[in-house]
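Asks: Provide a 3D model corresponding to the input given below.
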Amino acid sequence: SCEYRCVGRVRGLGIRHAITQGATWIACTDADTVVTTDWLLQQIAHITQQSTDMICGVVSIDDWTNLSPQTRHDYVAHYQDKMGHRHIHGANLSFSSRAYLAVGGFSLLPCHEDVDLVKKFETQGYAITWSNRVRVITSSRVNGRVNDGFAAFLSNLEQSNL
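Replies: As a prediction, this is how the structure comes out:
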């Protein structure tokens, strides 16, 4: 338990605790997100089929009723739900603990700590799998805890359609 107001610091604290308990693979999601029943199995399949240090998965929206049809259309037109996509979501990010520690872990950032971590993996030459088989369902809320997270992205998209 902690009272940090910095998502990078909170994620880092939890992950380092898991690693001290022996975790070798870390799978991250968010409190307003539900993982699919095969979420971990799909990760294991990627790990065993190819050498990978990180998996960036995709998100599906749980409920579009609080957003306009145009926002849904714009989102679907923008989002690349395919293998090789380049979307980064802290709600669907997994990696080896060895590589995580080697790159220095999550930076102490209030937002985009996930993007920063992926850039560290890329810069240091770690293998990243961009998978649409590793999937989560996330909230369509437009009021988030951070200013530039996924909720803000949806909110900005909705505002541009009003």
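Asks: from here on, contacts and neighbour counts on C-alpha atoms
Replies: Will do.
Asks: Off-centre distance for the biggest strand by length in the chain?
Replies: Using DSSP state E, we find that the single longest strand of the chain is strand 128-138. On the basis of Cα atoms, centre = their mean, to the nearest Å, strand 128-138 sits 9 Å off its chain's mean C-alpha point.
Asks: What count of nearby residues applies to residue 80?
Replies: For residue 80, the neighbour count with other Cα atoms under 10 Å is 14.
Asks: Could you say which helix or strand holds it?
Replies: Here residue 80, judged by DSSP states H and E, is contained in no helix and no strand.
Asks: Next, work out how far apart it and residue 57 are.
Replies: Computed as Cα to Cα, to the nearest Å, the residue 80 to residue 57 distance reads 11 Å.
Asks: any common contacting residues for the two?
Replies: Common contacts of residue 80 and residue 57 (Cα atoms under 8 Å, 6 or more residues apart in numbering): residue 87.
Asks: contact partners of the top helix by length along the chain?
Replies: As far as residue count goes, and with DSSP state H defining each element, the longest helix of the chain is helix 7-20. For helix 7-20, the external contacting residues (Cα under 8 Å, 6+ apart) are 2, 4, 26, 97, 105-111, 113-114.
Asks: out of these, which one sits closest to residue 121?
Replies: Proximity of the contacts of helix 7-20 to residue 121 (Cα to Cα) peaks at residue 105, which lies at 9.7 Å.
Asks: give me the number of residues near the closest one?
Replies: Neighbours around residue 105, by other Cα under 10 Å: 24.
Asks: here's the other one to compare against:
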Amino acid sequence: MSVPPAAVAVIVPAHQEGASLPATLHSLRAAARHPEAAAVPVLVVVVADACTDGTAAVAQDAGALVVRESFRNVGRARASGARAALRRLAAYGEGLWLATTDADTVVPPRWLAHQLRHAGQGWECVVGTVRLAPHPPLSAATAARHDAHYFAQRPPGRGTWRHPHVHGANLGVAAGAYTAAGGFPPLAHSEDRALVAALDRAGRRVLRTDGCPVLTSGRGDSRAPHGFGSFLGALGGM
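Replies: Sure thing, here's the model as predicted:
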């Protein structure tokens, strides 16, 4: 994709996220209103996966496209959201940009503008980073251990950090590259890493950047087995 995308779909998989989802959706609305993104149509797709709480109602009330599934599988949920977006925005063809985040994550106001700018520079995938939000069970010691591990390879000063991380909470990919790579695989965890690995193998232009981190929950009760919350729990001190 060598020109700025003509439309954006934001995919948000959610399992029992009625309490945290409003903050996520509020942040996405702010990102869609950013001056550098406001001219581009933005569709938010919430995949309510095996939800028995108010997740779907919260998403619908916020104007999101709601896809109800019963997978209990984050890879299948993200893929379902992407399929729904590709169908709904089919008129945009390869001019569609697919962004993904999580239902316990708050994106900064320039998040979509950041991805759109890099897409306009020819990048076909933007792989971002996260920061931990305070969460009552998260101890200072666990947060410190996380940061020591997470930033271990970051260069000192203000040098560019082509980081090694992949987060579905902060990811964007051109629709054509996504489709050619086979999309998100049906994995219970690490579906985001598998997609980026497929893009790398295909020789796609993948940018790893710490330029626009998102704020993600520091909770240890992971919604996905072996997901980020499980990693925090394994660090101890929770």
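Asks: Would you check the span in structure 2 matched by the longest helix of structure 1?
Replies: Alignment of helix 7-20 of structure 1 against structure 2: residues 74-87, by TM-score structural alignment.
Asks: Average offset of the matching stretch relative to structure 1?
Replies: Superposing on structure 1 and averaging over aligned pairs (mean Cα distance after the TM-score superposition for structure 1), stretch 74-87 of structure 2 comes out at 0.9 Å.
Asks: rewinding a little: and the longest strand of structure 1, how far from structure 2 on average?
Replies: Mean deviation of strand 128-138 of structure 1 from its aligned counterpart in structure 2 after superposition (mean Cα distance after the TM-score superposition for structure 1): 1.1 Å.
Asks: packing partners for that strand?
Replies: Applying 3 or more Cα pairs under 8 Å, 6 or more residues apart in numbering; DSSP states H and E, we find strand 128-138 of structure 1 packed against strand 33-35, helix 39-49, strand 54-61.
Asks: what residue of structure 1 takes the place of residue 134 of structure 2?
Replies: Using TM-score structural alignment, residue 134 of structure 2 sits opposite residue 63 in structure 1.
Asks: Is it correct that its match falls within a helix?
Replies: No. Under DSSP: H, G, I helix; E, B strand; the rest coil, residue 63 of structure 1 falls outside any helix and is assigned coil.
Asks: tell me the contacts of it?
Replies: Here residue 63 of structure 1 is in contact with 139-140 (Cα under 8 Å, 6+ apart).
Asks: And it, how close does it get to residue 5 of structure 1?
Replies: 28 Å.
Asks: what's the answer for residue 159 of structure 1, then?
Replies: For residue 159 of structure 1 relative to residue 5 of structure 1 (Cα to Cα), the value is 26 Å.
Asks: in structure 2, which spans are helices?
Replies: Using DSSP H, helices in structure 2 cover 21-32, 55-61, 74-88, 111-120, 140-150, 175-180, 191-201, 228-235.
Asks: so which of these comes closest to residue 222 of structure 2?
Replies: Across the helices of structure 2, residue 222 of structure 2 has its closest neighbour in helix 228-235 (4.2 Å, Cα to Cα).
Asks: what about that closest one, how far off from structure 1?
Replies: Looks like 0.4 Å for helix 228-235 of structure 2 (mean Cα distance after the TM-score superposition for structure 1).
Asks: what's that helix aligned against in structure 1?
Replies: Helix 228-235 of structure 2 corresponds to residues 150-157 in structure 1, going by TM-score structural alignment.
Asks: and if you look at stretch 23-41 of structure 2?
Replies: Under TM-score structural alignment, there's no match for stretch 23-41 of structure 2.
Asks: any idea how far residue 43 of structure 2 is from the closest residue to residue 231 of structure 2 other than its chain neighbours?
Replies: Leaving aside its chain neighbours, residue 231 of structure 2 sits nearest to residue 220 (7.9 Å; criterion: Cα to Cα, 6 or more residues apart in numbering). According to Cα to Cα, residue 220 of structure 2 and residue 43 of structure 2 sit 30 Å apart.
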